[in-house]
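Visitor: after the sequence you'll find the predicted model.
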Amino acid sequence: MKEIQLLHKGKVYHGRIGYDQSDMIEVQTVAPIDFTCGDKVLCFDFQRRQLTRVLHVSNNKVILAPKDSEIFDIGTRPEHGYDDCFGDEQVTIKSFKLNTFATLNDDFKITAVRISDISQMGIGIEVNDFSIKLNHVYDMKIFCDDECISPQVIVRYAHIMEKTIRYGAEMHKISTSDLNKLRYHIATQQFKQLMHA
């Protein structure tokens, strides 16, 4: 295992790299760490010096992503709205493919959905019927491995596909801890897709 140092709030932590790719680094530290999700950490050794942000922390293990990774744009309000994306000057936005199940809750009605992708603009949802209302706020439950997160989303558009209906929903409200769990879930799903490719 390759050795690496992590500089966080003026303190240097020594660790070993378990996984190292351009979009994610997993480091096992020697001493206990005092990191929180979203913290900026400088990773350095003899060959590199890279500013990263914390995606996930557990015991002496930390998962980091590059500071400017698109995964940190998820859950933030984009500078441009949906209308701006369909004009003459189209903006490129990175989308992460997912295959995660969720529910949309509206009063006492619960609809099971599949999340196909997620980006800064919002969440791509697939359903087999027209039961979802446009421009409506839904409470959502997303099943992320062993955890469940609960954002509020506003469904903005519908696109009829060959076998399903794809809805686009923007993230209306999400807690910081749920947002961190969602970002970590996205990163792990991208890693699993990479391993199976």
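Guide: It's in.

Visitor: for the rest of this, base every contact and every neighbour count on C-alpha atoms.
Guide: Will do.

Visitor: surely residue 170 is in contact with residue 154?
Guide: Yes - judged on C-alpha atoms under 8 Å, residue 170 makes contact with residue 154 at a distance of 5.4 Å.

Visitor: of these two, which one has the most company?
Guide: Between residue 170 and residue 154, counted using other C-alpha atoms under 10 Å, residue 170 has the larger neighbour count: 24 against 21.

Visitor: in a strand, that's where the more buried one is, yeah?
Guide: Yes - counting by DSSP: H, G, I helix; E, B strand; the rest coil, residue 170 is found in a strand.

Visitor: how about it, what does it touch?
Guide: Going by C-alpha atoms under 8 Å, 6 or more residues apart in numbering, residue 170 touches 121-123, 153-156.

Visitor: can you do 10 Å?
Guide: Counting by C-alpha atoms under 10 Å, 6 or more residues apart in numbering, residue 170 makes contact with 75, 77, 81-82, 118-124, 135, 137, 152-157.

Visitor: now, the residues you listed that are in strands?
Guide: 118-119, 123-124, 137, 152-157 (DSSP state E).

Visitor: stretch 106-119: which residues count as buried?
Guide: Buried residues in stretch 106-119, counted by 16 or more other C-alpha atoms under 10 Å: 113-119.

Visitor: show me which helix runs longest in the protein.
Guide: Longest helix in the chain, counting residues (DSSP state H): helix 176-196.

Visitor: in this structure residue 92 contacts residue 84, no?
Guide: No - assessed by C-alpha atoms under 10 Å, residue 92 is found out of contact with residue 84, at 11.3 Å.

Visitor: roughly how far apart are the residue located most distally from the centre of the chain and residue 80?
Guide: Distance to the chain centre peaks in the chain at residue 46, reaching 30.7 Å (criterion: C-alpha atoms, centre = their mean). Going from residue 46 to residue 80 by C-alpha to C-alpha, to the nearest Å gives 41 Å.

Visitor: second structure follows, compare the two:
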Amino acid sequence: MRDIQLLHKGKVYHGRIGYDQPDMMEVETLKPVEFARGDKVLCFDFQRRQPTKVLYASSTKLILATAESELFNIGKRPEKAYEDFMNDNMEPIKSFKLNTYATLNDDFKITAVRISNVSQIGIGLEVNDFSIKLNHVYDTKIFCDDECIMPKIIVRYAHILERTIRYGAEIHQISASDLNKFQYYVATQQFKQLMHA
């Protein structure tokens, strides 16, 4: 474990890195700390100086993501139109793989879907039929471990695969607390995938 120092609200805390990747790290502090999800923390040692944000905080354990991480672009409405992201000349957009479930609610009809990925421009949904309407706003319930979040999404395109249909949806509306929960959930899922790889 490598030592690191954390600067938060004018105080320096000492910790040890348990897990380190370009986008996120897990730090165990030597003494209990009171950080909150979303707090800005400057991490530094002899090799780097990196602004981060807190994704998870307990009394002695932190999961931090770099301030410029694509995680913090999830749910933000892109400056470009959704269609602009679909042309062939675009740079690749960072996508995070997920395997969770959600429901789409339209009037009194509820459709169960699997969420396969998430990125800055939206969410990838998979379902086995053509019941999802394009350019339609859906109330959604996404299951994030023990919690549920309820954004509104607009389904923008459909792609027929061998065994399923993949839909691309843009996040139309999401509360700040739900967005924070969702970003944390995506980060922990990436963390779990890397630990099992």
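Guide: Arrived safely. Predicted model only: the values in this text are computed from it and were never measured.

Visitor: touching, residue 103 of the second structure and residue 138? I think so.
Guide: Yes - using C-alpha under 10 Å as the test, residue 103 of the second structure is close enough to residue 138 to be in contact (9.3 Å).

Visitor: when the two are compared, which one has more neighbours?
Guide: Neighbours were counted for residue 103 of the second structure and for residue 138 using other C-alpha under 10 Å; residue 138 has more, 22 against 19.

Visitor: counterpart of the more buried one over in the first structure?
Guide: Here residue 138 of the second structure is matched to residue 138 in the first structure, going by TM-score structural alignment.

Visitor: and the helices in the first structure?
Guide: 82-85, 176-196.

Visitor: about what we covered before: with the buried residues of stretch 106-119 of the first structure in mind, which one is nearest to residue 184 of the first structure?
Guide: residue 118 (12.9 Å; C-alpha to C-alpha).

Visitor: show me the contacts for that closest one.
Guide: Shown in contact with residue 118 of the first structure (C-alpha under 10 Å, 6+ apart): 71, 74-75, 94-98, 124-125, 168-170, 186.

Visitor: can you turn the buried subset of the residues you listed into a selection I can paste into ChimeraX?
Guide: Those of these that count as buried under 16+ other C-alpha under 10 Å are selected in ChimeraX with:
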select :71,74,75,95,96,97,98,124,125,168,169,170,186
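
Visitor: using a markdown table, lay out the contacts of residue 118 of the first structure together with distance to residue 57 of the first structure.
Guide: Below are these laid out as a markdown table (distance: C-alpha to C-alpha, whole Å):
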| residue | distance to residue 57 of the first structure |
| --- | --- |
| 71 | 16 |
| 74 | 19 |
| 75 | 20 |
| 94 | 25 |
| 95 | 24 |
| 96 | 22 |
| 97 | 23 |
| 98 | 22 |
| 124 | 28 |
| 125 | 29 |
| 168 | 31 |
| 169 | 29 |
| 170 | 27 |
| 186 | 15 |
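
Visitor: return the member of the contacts of residue 118 of the first structure nearest to residue 148 of the first structure.
Guide: For the contacts of residue 118 of the first structure, the nearest to residue 148 of the first structure is residue 186 (13.5 Å; C-alpha to C-alpha).

Visitor: any idea how far residue 178 of the first structure is from the closest one?
Guide: Taking C-alpha to C-alpha, one finds residue 186 of the first structure at 12 Å from residue 178 of the first structure.

Visitor: and for residue 103 and residue 138 of the second structure, which residues touch both?
Guide: residue 110.

Visitor: wait, doesn't residue 38 of the second structure sit right on residue 64?
Guide: Yes - counting by C-alpha under 10 Å, residue 38 of the second structure does reach residue 64; the two are 9.3 Å apart.

Visitor: the two: who's more crowded?
Guide: Neighbours were counted for residue 38 of the second structure and for residue 64 using other C-alpha under 10 Å; residue 64 has more, 27 against 16.

Visitor: identify the residues contacting the match of residue 138 of the second structure.
Guide: Counted by C-alpha under 10 Å, 6+ apart, residue 138 of the first structure has contacts 103-107, 110, 132, 151-155, 169, 171-172.

Visitor: which of those residues sits closest to residue 182 of the first structure?
Guide: residue 151 (9.9 Å).

Visitor: still on that earlier bit, which of residue 92 and residue 84 of the first structure has more neighbours?
Guide: residue 84 (12 against 7).

Visitor: go ahead and confirm the more buried one touches residue 91.
Guide: Yes - using C-alpha under 10 Å, residue 84 of the first structure is in contact with residue 91, at 7.9 Å.

Visitor: what separation do you get for the residue mapped onto residue 172 of the first structure from the second structure and residue 52 of the second structure?
Guide: Under the alignment (TM-score structural alignment), residue 172 of the first structure pairs with residue 172 in the second structure. To residue 52 of the second structure, residue 172 of the second structure is 27 Å away according to C-alpha to C-alpha.

Visitor: more neighbours: these two, which one.
Guide: Set residue 172 of the second structure next to residue 52 and count neighbours by other C-alpha under 10 Å: residue 52 wins out with 23 against 17.
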